[in-house]
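Asks: The sequence and its predicted three-dimensional model are supplied below.
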Amino acid sequence: MMLRSLRSAVATTASLAAVGGAMAVMAAPSAAMADEGMWTFDNFPVQTVNQKYGTHLDQAWLDRLRLASVRISGCSASFVSPEGLILTNWHCVVGCSQELSNPQQDYVKNGFTARTREEELRCPGQTAEVLTEIVDVTARVQAAGQGLEGAAFNAARQAEITKIQNEACAGDDTFSCQVISLYRGGQYSLHKFRKYDDVRLVFAPENQAAFFGGDPDNFNFPRYALDAGFLRAYEDGKPAETPTFLKWNPEAPKEGDVTFVSGNPGSTSRLLTMSQLERLRDQQLPVTLIQNSELRGRLLEYSLTGDEAKRVSFDPVFGLENSFKVYYGQQAALTDPEFMAAKRAEEDELRAKVAADPNLVQQIGDPWADLARVQTTATELYLPYRQLEASAGGGSQLYAWARTLIRAAKNPTMTEAQRARLSEAVGAETPVSTDMEEIRMRYWLSKTREYLTVDNPQVKAMLGRESPEALADRLISGTKLTDPAFRRQAVGMTVEQLSAADPLLAFVAGNDQAARAIADRWAAEVNAPTARAAEKVAQARFAVYGTNQYPDATFSLRLSYGDVRGWTYRGVTVPAFTYMGGLYERATGSEPFNLAQAFADNESKVNKEVVYDFASTNDIIGGNSGSPVVNADGEVIGAAFDGNIHSIGGAYGYDPELNRTVSVSTAAITEALRNVYPNPRVLEELGVR
């Protein structure tokens, strides 16, 4: 399940090891193989798709799909009515469900249904964005850093990017503008979005319906999950007018039907060099796995202490478990000899072609050697950078607010308008579990001491004479940042005033200089030379293979194509479809295979012949969660929510024989809205009778 990063699945070590071997069959860099690719909308291979599938796609078709596609926090979605109704995954709205819940009303466990527009509840901090414009700004961005190195290079590039974004949005808060790096810096695109800041929850099923089978089924198939939810975009207190939307098709697709997935894949690393992949394998992924595993254990232990603890920890544990499994699968791919041999052969082929062209060598030098040298520096800086900056606070929301406020107070260039927006953002009514916050702070402080050692100057400065446990207790129990009114008031304070007003703010202020120092070193000594060298690798790819390539994923809008299809692995054929009747057959009565209450109560009403979930060859990754799956007519027929076990290594490569996208069908969603969670209002809005 693809969460806001990537919901994945429990798998045995043997199964995960097999993933790497399966991944070893990869496309030649010169052209996408089979249905491979997360393509930008301005470089989608329309002719290739039309020839292969007999479709009649054109620019108008692409434009309609782009303008109906929605990016929400960490996920993808789509407009499915002219009144701002948004289809996405349940696991993309479960955070909202949890924030709106309380000990008396648990919308995660029991689900949420708004019977009227007035009952639709605003999701704290949620936004919805629609990509309205794409402009190539490569020349401007690359020229800005010409002749510069390190911090100066970063500053010049960032200044130009900020200038481009400000020019494009021109101070209009209804839009957001973002310069996206593509092909690891080989190209830069300005993406302009129509933005909706008022997004409300319309429908979410019970968690047991959406996540039936739990971790054992996760990242596997067959699946029986109603991983779907509805939001609505509002503007000026009214449902937004969204004339470009996807027509709802309540019929399930057939095997072999062409499918398109439009969404925002989060991050892939298919264009990384071998030295970069090896550092991921040898340092970054192992550290991440170890720390995630320990934090998961602490949160799971806490979840067993009572009903309220179980409620507030559900979504954090859910996300942490799944991200852990993704990293585990990625590590399995990178430790598979066959997979890495294929990656090395791919790199060797490109380097040989470059070496055969003296003009190209003169132009780009040896960026692979440059990147290898950067990895030495990155290895040295990674742990302090991770502990003091990148993962500081261990995921604590209170710590994140404190750091935001301290850094805003230190920023003399912030305008009144920017401070007003910050005040609104940090002052949103967001429930905070102080128990969970303390667990995260204790964990982070203890791991920082462990990884950087007791005698490290920054560790000494952070802890003083306190233990991680005592310090975490003092900071969390004493902070006022749980109060939204105080957070809004704090936006106007100086650093000195903030430090005097609150112990957590004082702690962050006292340690921020060290955090910023290591962040500056990472930016200057790792990010800047990586960006320069990666641009040259991209130039090499363009020179050797042309521009008919898709870039790595960057949580920007992409379109993949494929068809509805199962797969065969080691003599076992997995069909493309599951049916609603299969849910009842698979149910055992014991977690995680117990029926959701509404499905149990309404079994006699459910049409068990309806297609529940289906598999397709579309190439996706985390961030694609909630992406609309559409047919050749541009109608929505499902919502992507997962990949199969063979797609775990999809961050590094794609195997057309085995990689599959898993989606919940609109047929199943329609059936559920009719007979399990009756909602005639939404069905009518979807045009379903």
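Replies: Structure's in. What do you need? Numbers count the residues shown, from 1 in each chain.
Asks: contacts, neighbours, all on C-alpha from now
Replies: OK.
Asks: Help me confirm that Trp444 comes into contact with Tyr399.
Replies: No: contact criterion C-alpha atoms under 8 Å: Trp444 and Tyr399 do not qualify, at 11.0 Å.
Asks: Quick check: neighbours shared by those two?
Replies: With contacts defined as C-alpha atoms under 8 Å, 6 or more residues apart in numbering, the residues adjacent to both Trp444 and Tyr399 are Gly393.
Asks: Comparison target, given below:
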Amino acid sequence: MRRYVTTAALLAGAATIAMPAAAKEGMYTPDQLPEIAADLRETGLEISPEALSDLTGFPMGAIVSLGGCSASFVSPEGLVVTNHHCARGSVQYNSTAENNYLENGFLAETKDAELQAAPGSRIYVTVAESDVTERMREGTERLSPNARYDTIEQRMKDITAECEQDAGYRCLVASFYGGDQYKLIKRLEVRDVRLVYAPADSIGKYGGDIDNWMWPRHTGDFSFYRAYVAPDGSAADYSPNNVPFKPEHHLKVSRAGLEDGDFVMAAGYPGSTSRYATLTEVENTFGWQYPMMVTMLNEWIDTIEETAPEGSDARVKYESRLAGLNNYEKNLRGQIEGARRVGLIDRRRIRERSLADWIAQDRSRAQYGRAVRDLQALSAESAAAAREDYLYNYATNSQMLGTAQRLYRLAKERQKPDAQRDPGFQERDMTFFRQGLQALDRRYDPAVDKAEWMLFLDQYLDQPANGRVAVLDRALGLTGNVDRAALSQRLDTYYAQTDLDSAEQRLALMNATPAQLEASGDPFMKLAVALYDYERGLETESEARAGRMLAVRPTYMEAITDWQRSQGVVTYPDANSTLRVTYGKVLGGVPRDGMAYLPFTTLEGILEKDTGEDPFNAPAKQLEEIRQRDYGPYKLDSIGSVPVNFLSDLDSTGGNSGSATLNSRAELVGLLFDGTFESVNSDWDFDPKTTRTIHVDTRYMLWVMDKVDGADALIEEMDIVD
């Protein structure tokens, strides 16, 4: 087990660490930043690098998580800015076909007019972090795989429970370096979140899926929430008596913005990367998994669009899902193309050979060699299991069936003491569980759900018979030559006879016993009960593989860390939805032969793209303001217009959406919201030539608020600086 030293202990050796001269690869944890202080200053940072390692100081105390996106406080009154696509679920939740905030936008003229965000919406403010590696890993090397997994999971739950004895906080134990390090992270959980302002989709989603991951870009991807707490300042559920949260720190918003070549950094909560994945894992992902998923996603998207036509209430309910599926499909295509373009598999093969050569140079590194071999074998085994389960997992992918399965699992878990229940089914999770059941009405339509399920079952039935699962076949009557029309009619009876489409009934079943659910005549519940033992068996097998992985991946990461340190490289951990900082410069690029990206786009580019039809249908008022060249104080002289979006060479991934983009003085100059198509493969392999991140410029945000939507009160509320 590697003992990770503190930042203070590293400072003495920081001068020996060499940093790359090109793009600044790395999603650094805040406590790593003093270690690279010299390069931060050289790149242009004006504030103290040490200040960035203080989670509760400025500016990090203003950076928050939404549980899947990043955001930041921008006023003393709990005003939070994030991406439009991060708040879009709340806009969709409050929209109907008659009152469509997605189409028309939403602006609360007063705090009283602010709307409750979608159920389950949270704002998390990190307040403390501590290393718990020794407690988490002590003695686990001697355990069997399943016992190791169970022990580590139980310790996570125990440490979390101790931390959450302080009411109003949500704690988590996060794994770094493949389980070689664990940190306890304590966050204030703001549960009363309200939608303040979201521009119309024709601004916030301008260009839609056509422009997604593309440059040049002209998307106003920004929205505002507000955090509310009880009058005494404690976290509380929604109440009209609650008051705006008073953050210790908030960001000033720059109207001066940036120029080409300026220093820029982003602080947020990137979700997941695989920079240290093995060759076997890369080959499986790009040789099988991603291509299969692209095919499935395209058919899934087509099914929803055909069943929920434009303008229908069903389409409103499924807009967020469609946006997510389209985003994911294009991302995967970009990753496949990027892997081919940079020769990812060959690059990973070369890296593993170089690592093996380094290990072979010193007998004391023998344990590293064993870990690499064991990890490769285990990776191959995990890939084989994923292939076996792939179509079954989709064949059981119905929202109604999933609801029944969660309710039955809850009834089973509630037979255990709370501390022994699986994550997601403890008392700490019940608010989310309940809100998820409540929110289903706003994102479910029986015709669409049935069409999706039929699509997945069709693909399941098309596979060879030896790939089928007997318990599912028996429960659904999928034996012999299955008549697809008869199967479709059978599914119709499921939807006609279920009570799970009632929120009241779903919530009531949270208190049901296993026996009561086993006696249910609801067809979805009967299917959930039938599949339960089989799925728990799959889970046990998966946990055994995870337990074995927990024995070898940490040693593998120690090998990577030591090898890179011998080359003067700082090893940052893969992204894991914890607070990170990435930095670099405003920078265009040449992603491929004959193509050049300028660093800024302008208002005039909106006019050039606009067709009057979705997704290039900017509001008439916006088009008129652009034609009149009414730039106000938001013009960037070097481009002769208001900058809409800009590029940087920052290192980012999913979860970074909404990350505060800061200048050298830690003033807000934009929001990170996307990467270029050529960059998406950077989850696996950072290429400084092609990796570019896309940001919405604060000057465009302010221009829209001022000239188009009349959000004067919000502009007045924020600290605007030149």
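Replies: All right, it came through fine. Model, not experiment: these values are computed from the prediction.
Asks: For the two chains, what TM-score is obtained?
Replies: Once the chains are overlaid, their TM-score stands at 0.90 when taken by TM-score structural alignment, normalised by the length of the first structure; 656 aligned residues with a C-alpha RMSD of 2.5 Å.
Asks: what's the burial count for the aligned partner of Gly26 of the second structure in the first structure?
Replies: Structural alignment places Gly26 of the second structure opposite Gly37 in the first structure (criterion: TM-score structural alignment). Using other C-alpha atoms under 10 Å, Gly37 of the first structure has 27 other residues around it.
Asks: Relative to His91 of the first structure, how far out is Gly37 of the first structure?
Replies: Distance check for Gly37 of the first structure against His91 of the first structure: by C-alpha to C-alpha, to the nearest Å, it reads 25 Å.
Asks: Same check on Ser269 of the first structure?
Replies: As for Ser269 of the first structure, its distance to His91 of the first structure is 24 Å (criterion: C-alpha to C-alpha).
Asks: more crowded one of the two?
Replies: Under the criterion of other C-alpha under 10 Å, the comparison of Ser269 of the first structure against His91 puts His91 first, with 28 against 17.
Asks: Quick one: map the more buried one onto the second structure.
Replies: For His91 of the first structure, the equivalent position in the second structure is taken to be His85, counting by TM-score structural alignment.
Asks: ok, now Glu129 of the first structure?
Replies: Match for Glu129 of the first structure (TM-score structural alignment): Tyr124.
Asks: And the host helix or strand of that match, what's buried?
Replies: If you go by DSSP states H and E, Tyr124 of the second structure is part of strand 123-131. Buried residues in strand 123-131 of the second structure, defined by neighbour count with 16 or more other C-alpha atoms under 10 Å: 123-127, 131.
Asks: Tabulate those residues in a markdown table, adding columns for distance to Ala503 of the second structure.
Replies: What follows is those, written out as a markdown table (distance: C-alpha to C-alpha, whole Å):
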| residue | distance to Ala503 of the second structure |
| --- | --- |
| Ile123 | 25 |
| Tyr124 | 27 |
| Val125 | 31 |
| Thr126 | 33 |
| Val127 | 36 |
| Asp131 | 42 |
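Asks: for the first structure, longest helix please?
Replies: Scanning the first structure for the helix with the most residues, using DSSP state H, yields helix 307-334.
Asks: Next SSE downstream of that helix?
Replies: Later in the chain than helix 307-334 of the first structure, the nearest helix or strand by DSSP H and E is helix 337-355.
Asks: tell me the angle that following helix makes with helix 307-334.
Replies: In this structure, helix 337-355 of the first structure runs at an angle of 60 degrees to helix 307-334, with axes from the mean of the first three to the mean of the last three C-alpha atoms, to 10 degrees as the basis.
Asks: Helix 337-355 of the first structure vs the second structure, average distance?
Replies: After superposition onto the second structure, the average distance of helix 337-355 of the first structure to its aligned residues comes to 2.0 Å, using mean C-alpha distance after the TM-score superposition for the first structure.
Asks: from the middle of its chain, how far away would that helix be?
Replies: Distance of helix 337-355 of the first structure from its chain centroid, counting by C-alpha atoms, centre = their mean, to the nearest Å, is 29 Å.
Asks: which other residues reach whichever helix or strand comes after that helix?
Replies: Using DSSP H and E, the next helix or strand after helix 337-355 of the first structure towards the C-terminus is helix 358-364. Contacts to helix 358-364 of the first structure, defined as C-alpha under 8 Å, 6+ apart, come from residues 354-355, 536-537, 539-540.
Asks: okay, now Thr113 of the first structure: neighbour count?
Replies: Considering only other C-alpha under 10 Å, Thr113 of the first structure is surrounded by 20 other residues.
Asks: which residues touch the counterpart of Thr602 of the second structure in the first structure?
Replies: Pairing criterion TM-score structural alignment: the partner of Thr602 of the second structure within the first structure is identified as Tyr579. Contact analysis of Tyr579 of the first structure by C-alpha under 8 Å, 6+ apart lists 224, 608-613.
Asks: so how far is Arg660 of the first structure from Tyr579 of the first structure?
Replies: With the distance defined as C-alpha to C-alpha, Tyr579 of the first structure ends up 18 Å from Arg660 of the first structure.
Asks: and if you look at Asn594 of the first structure?
Replies: In this structure, Asn594 of the first structure and Arg660 of the first structure are separated by 26 Å, where distance is defined by C-alpha to C-alpha.
Asks: Make sure Ala227 of the second structure is indeed in a strand.
Replies: Yes: secondary structure of Ala227 of the second structure (DSSP: H, G, I helix; E, B strand; the rest coil): part of a strand.
Asks: Alignment lookup: it to the first structure.
Replies: Alignment note (TM-score structural alignment): Ala227 of the second structure maps to Ala233 of the first structure.
Asks: Surely Thr55 of the first structure and Gly634 touch.
Replies: No: assessed by C-alpha under 8 Å, Thr55 of the first structure is found out of contact with Gly634, at 11.2 Å.
Asks: Between the two, which is the more surrounded one?
Replies: Counted by other C-alpha under 10 Å, Thr55 of the first structure and Gly634 do not tie: Gly634 has more neighbours, with 21 against 16.
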